[in-house]
Structures are given as C-alpha cells and as structure tokens.
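Peer 1: A predicted structure for the sequence below; I have some questions about it.
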Amino acid sequence: MTTATAGPNVRPAEVDALRRALDLAATDGLVLGPNPRVGCVLLDADGATIAEGFHRGAGTPHAEAVALANARAAVGPDALRGATAVVTLEPCAHTGRTGPCAEALLEAGIARVVFAQPDPNPLAAGGGALLRAAGVDVVGGVLDDEARALNPVWTEAMELGRPFVTWKVAASLDGRTAAADGTSRWITSAASRADVHRLRAGVDTVLVGSGTVAADDPSLTVRDADLPGRQPLRAVMGLRDLPPSSRLAVPDPDGTETLHLRTHDPREALTALWAADRRHVLLEGGATLAAAFWRAGLVDEVVAYVAPVLLGTGPPAVGDLGISTITGALRLDVTDVAVITPGPDHLDGPADAGPGETNVRLTLRPRKES
C-alpha cells in the first residue's frame, strides 16, 4: 500500500525524512549491478534528524549501516536507543558481502522503522518481519511508488528472477538493418548513435551473438566523454569461437572484458548473467538472436531507432518468430516517443549514413496478455 502523506501510523516528520532518504539514494546517479539505490535517515523521539546515509553500490556498506556509523560518530551510540530509522527499502535480513541491516538496527537499539518499498529480493527480504518479531514498531509501504521509481529495472529484475532485457534495434522505415549489399553499416544518424551510447551507459551488460561479432566486429563500449566512465560487461552468446583478431577477443584498453556464453538458449544465457550479478541486459545482436529472445518470451522492453529511409531489401530487424497469422502477432505498447534531431557527432568512425537526418526513438513494452 502506498502512503502519499502522513497517515494515522506515520508522522509528518517521518514522511519528510523518507523524501530526504529518496533524495539521498539518488545522490550518485545511476548505480548499476546487483544492489539497488537506498537512502536512510535516523530520527530522534522528537522527529529531528540524528544522521543519514546512502548506499554506493555492491560491496559497500548499506544505507542503514552508513547512517548508524555517522550517528555514532556525531552523537555517540547511546543516542540511537529508541530512535526511528526511515529507509527507502525494507532493511535486509541477508548476509552477503555485508551483514543484515535488520540485525544492525536491532543492535543499535532502534525502536521504530518506517520503510517505503518491500524488498522484492527473496534472498534479502524478511527484515521487516525480523524486526517486528524482536518488538520493533515497523511500518512499510510508505511512498512505495516513489521508491520503486528509484530502482525500476532492479525491481523488475528481482520480480522476474532474471536480468531485465532491453532490445535495441536501429532500422529503416521498412524494418531493414542494412542494405542488401552490406554497404550501409549505419542506418540511423550520428545523433541516434550517440543516444545508443547513453543507453549502453545505463545497463550493466551488452549482449550480441557470435554471428554479429564475425560480421561487424563491434566494440560494445560506451564512447562518449560526457557519459560515466564505467563500461558495461560485453557478452557474446553462441557456440563458435570469437575471431582472435576481433575487438571482443581481448580486453578493451580500459580493462573491459568479454564473457562468452557458449549456448544458443537465451534462458541459459540469462541464468549465467544473473549468477554474474548482472541485472540489466541490452540486447544488441542481429535478427537471429533477437528472434530467439522473442520466441522465449524474454524481451521486456524495446528501444527502436527508426530512420526515414526505405531499402526494400536487406536483413530484417528480427528473424522468424513462428507467426503465421495476424492473430498471433506480438503486440507492443508505446511508452515513449522522442524525435532525435541532428547534432554534433561525438563518435569517431565512418561518415554518417544520413547527414542531417531526423530519427525517431520509440520505447515500447510487450503487451501483457489479460
């Protein structure tokens, strides 16, 4: 249940603290990997802030631990007895690289916990129940929608139990990804290609098939000085060996490595990526790989760049889906439309295939059967 304002069980000061915790959680921008962004504010009995903290990513202290440490350094441990912890995510009950936050709050003497989003991770969930069993007053679901919006992909991945998959495709108006003779490597404009690098910067894995590696020799890196420097994992799916001279056969100059998933089964590939703590996969392969993921029902989002070009022939955006009638068509709902106007080309490489072209970026979600 979402509580937008203070209800009978939540004080206005706690709602204000939770909004502050949401702001704290977003301090470092997008945090990729297995952990969500989380913020925590500690309040005294009068609703005044004692200390606060936020999580900086996997392997670092959780938000509650940071806030507790800051409180002990500022006012001493005794000030935490009877205090309230306000957190954007249910305190975890899991021992991983760090200890359970629920137990840390108990040890500190926290008497009340107000949290926003229940933890969707089955391995970490249960902190609220643990705290209640120990006599702590716990209220959950406050500003839940705002908390989910802070970590939308992570939340969906946890609920799915596998990485969230975004399929990126760049095509002509008639759905071709290249000309029949292979001359048009770039279908969309330079501005669209720069936007793809923004898209890559927001995921933790870029996945292609071994056929794409052999045909295009992609680098799959983020190459824009204005974007965060951390590179996504480069993953290749397929049985054939990578050409020794290909860009993905050796680590990128910045140390980015390649994970070769020797399988044709999308579910097996996603299982391996999940085990490697990957939560958001950008599918950039060709028509064959795209069709495999669609047939398996493993595409969660589509980002399509459409150029005002007609080719008539050439490789299609997606391969055979086994659909023979219009009633079997895969339907999608448009969630966003953006017009990408010409701009400076931030990327090194061949001349633009369509100088000055305006492209359209469509974001879509597969329609869920009712």
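Peer 2: Perfect, thanks for sending it. Numbers count the residues shown, from 1 in each chain.

Peer 1: all contacts plus neighbour counts: C-alpha atoms, from now on.
Peer 2: Noted.

Peer 1: Please work out which residues outside stretch 196-203 touch it.
Peer 2: By CA atoms under 8 Å, 6 or more residues apart in numbering, the list of residues contacting stretch 196-203 from outside reads 30, 32, 206, 221-224, 227-228, 230-232, 280-282.

Peer 1: and the comparison structure, right after this:
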Amino acid sequence: MTATPAEHDAMRRALDLARRGPRGVNPQVGAIILSADGEILAEGWHRGAGTPHAEVAALAHLAPGDAQGSTAVVTLEPCNHTGRTGPCAEALIAAGVSRVVYAIDDPGDASSGGAARLRAAGVAVESHVEADAAHALLDSWLTVQALGRPHVTVKWAQSLDGRAAASDGTSQWITGPAARADVHRRRAEADAIIVGTGTLLADDPALTARAEDGSLLPHQPMPVVLGERAVPAGAAVHRHPLPLVQYAGDLDEALADLRDRGVHRVFVEGGPAVAASFVRGGLADEFLVYVAPVLIGGEMLALRDLGVTTIGEARRLSVHAVEKLGDDLLIVAAPATEGVS
C-alpha cells in the first residue's frame, strides 16, 4: 500500500512542525497522529535534547486508547533505542497505532531499526514519503551522522571572468545589495562562519548576520578563523556576539572540534585559499557562487589551485539552482555523484 493523499498532506504538515524545533545534536522531527478516516487527532515536534521525541509529544495529547487503530506520520524513522527518552517505536506499539508512515530512515547505528521493530509487532509501515523535503530539512544533521563532521557550504562572490578582487586587493563590493542580503540570510541559517586570516586581515569582516538596516538578525553564526596569524585586538570580529574561535591546524581536526561544539552547518566565506583547501580536501558539500556582471581581469582568482593538472581531474558539480538577485546570479551546486557528466 502506498501513502494516501491525506498522509502526504500530514507529512508536509509534520515537516512544518519539525522546523519549529531547534537545530543541534538531535534532528528536527515532527509527527502527526491521524484517525482511520484521515483526520488529524494530534501533532507534536521535538523541542530539543532531553525533551520527548515528536511521536511521544503527539501521543501525549491523546487519552489512553484514543490512538488505537490510528496512523502515525513521522518525518524520521521512529527510533529504536533508549537514551534520555525511551524508544519511540515501542511507544507507538503500546499506544495501539496500526500504521506508521515516515519520510527517511534513521542513519544512527544505535537508533535505527524502528521500522523493523514496528513490523515485527504487526504494525504496517510505509517509508520514504516526501523524502526529498525531509532530506533538505535534515541535510546538515544527516551529514554529521554519515561523515562525522558538519555540513559545509563554500561561498564566494566573483566577477563574470572569475575574479574575487581587483589587482589592488579591493573587493567590496563585487555584487549588489540583493546578493549581499541573500548572503546574510544564509549566514543566519548556519551554526558557524569560517574565513582565513588573510581575509580577516584584509577586509576586517564582522562575520555577523545582518538585516538590510544593519541590525543583527536573531540567530548569529559562531565566528571561526583559520590560520596562525594573530587577530588584531581591534578587529571587528571581536565585537561579534559570540566569542571568536581560531584554528591553526588540520581542517579535519577543526571540523571535528566544531562538531563536538554542536555545530552542524558551516558557512565558508573566504578567501580563495581557504575555499580551495576545503575543495581539495573533499570537504565541500554545497557551493554558493554569486556572479556579478562585471569584468576585472588580473590574477586575483576567486579560487586558488585545486591540484587539477588535466581535465579528467576537474571537480565536477551538479547545478541545483540558478537564481537572479538584482543584476547578479547565484549558482547553487554540489559535488556531482558518480555517473554525472
């Protein structure tokens, strides 16, 4: 049996609920309990570490027995382990739920297996409903689970001929106001923003996420600097609401430390050498390239050497979207999967 229209609608609602929860160590999850005729009986979402999981939060709105014969619609496979809370699969079974519909499998070694546990108890299970939307919501959390590091977005702005600055080093501003506003919005969605000491010393960036009027947006990314050179005492980054974190060593070690600090989404902003180091290391999960309709020329390339010596070694990308922002273009891309040419 495939998911019904009512179950698809409920999954989209569950994804909206999931977004209300905080991003962090735990995934954002939403749940809906449907009656046999497809009416919503209860809904819930995970509100953070140590709080009830989404399924249990939804069931808590029902009296004992009211979930008998119902369908639970959940954005992530119900967990099958005991941590700070009990297994959600067991809670659904105990409540008398007869069918569970979920979007994506739980990748955790300890927490996965909920679907198998439900089926063993006679509960019908339907998976991968609205899976693309769920993956988009949980991409950073899924990266942490799969790779043990934060999801990395590498961003740069360039002229149409691929330059990041003029020959004298000036780069403010290649792109226009609409593109810069988009960058700040995306900064606010990240847990950390990374630049190298070269960019910090040349541009003195604040590394904050700001509204068009210059005020700080509600969520601020952790400011991170890569490199051994000292950050001047008067640097703008020291006025950031969060303390500066600086790494002088290996990128993998820096990302592992950020993961341990609860960082799931990293926004790499510069400069060309830092961006290239993430690409060379295979550490870039997403690219945001803002292209301005200007020509600069010269040697100030937007991306430094990637170690590519022949065209067969080129880093192939899949373009996911192209957006027009004022006079500029934003290209959203990711490393191409096998077989993409």
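Peer 2: Okay, I see it. Computed from a predicted model, the values in this text were never measured in an experiment.

Peer 1: about what we covered before: just the buried subset of the contacts of stretch 196-203 of structure 1, please.
Peer 2: Neighbour counting over those (16 or more other CA atoms under 10 Å) leaves 30, 32, 206, 221-224, 231-232, 280-282 as the buried ones.

Peer 1: Mind putting those residues into TSV with secondary structure and distance to residue 87 of structure 1?
Peer 2: As requested, those are arranged in TSV below (DSSP: H, G, I helix; E, B strand; the rest coil; distance: CA to CA, whole Å):
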residue	secondary structure	distance to residue 87 of structure 1
30	coil	18
32	coil	20
206	strand	32
221	coil	35
222	coil	33
223	coil	36
224	coil	35
231	coil	30
232	coil	29
280	strand	24
281	strand	28
282	strand	30
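
Peer 1: Tabulate the residues you listed (JSON lines), appending distance to residue 168 of structure 1.
Peer 2: What follows is these, written out as JSON lines (distance: CA to CA, whole Å):
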{"residue": "30", "distance to residue 168 of structure 1": "20"}
{"residue": "32", "distance to residue 168 of structure 1": "19"}
{"residue": "206", "distance to residue 168 of structure 1": "10"}
{"residue": "221", "distance to residue 168 of structure 1": "15"}
{"residue": "222", "distance to residue 168 of structure 1": "15"}
{"residue": "223", "distance to residue 168 of structure 1": "17"}
{"residue": "224", "distance to residue 168 of structure 1": "18"}
{"residue": "231", "distance to residue 168 of structure 1": "17"}
{"residue": "232", "distance to residue 168 of structure 1": "15"}
{"residue": "280", "distance to residue 168 of structure 1": "13"}
{"residue": "281", "distance to residue 168 of structure 1": "10"}
{"residue": "282", "distance to residue 168 of structure 1": "7"}
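
Peer 1: Let me know the closest of those to residue 147 of structure 1.
Peer 2: Set against residue 147 of structure 1, the nearest of those by CA to CA is residue 30 (14.0 Å).

Peer 1: Can you name the residues that contact the aligned residue in structure 2 for residue 54 of structure 1?
Peer 2: Residue 54 of structure 1 maps onto residue 45 in structure 2 when the alignment is built from TM-score structural alignment. Remark: with contacts taken as CA under 8 Å, 6+ apart, residue 45 of structure 2 is in contact with 14, 17-18, 20-21, 28-31, 53-55, 57-58.

Peer 1: List the ones among the residues you listed that fall in helices.
Peer 2: 14, 17-18, 54-55, 57-58 (DSSP state H).

Peer 1: picking up where we left off before, now restrict the contacts of residue 45 of structure 2 to buried residues only.
Peer 2: Neighbour counting with 16+ other CA under 10 Å marks 14, 17-18, 21, 28-31, 53-55, 57-58 as buried within the contacts of residue 45 of structure 2.

Peer 1: Run through the strands of structure 2 in chain order.
Peer 2: For structure 2, the strands defined by DSSP state E cover 30-34, 40-45, 71-76, 99-104, 124-126, 151-159, 192-196, 222-226, 245-247, 265-270, 286-292, 317-325, 328-335.

Peer 1: hey, which of those is tucked in deepest?
Peer 2: strand 71-76 (a mean of 31; mean count of other CA atoms under 10 Å).
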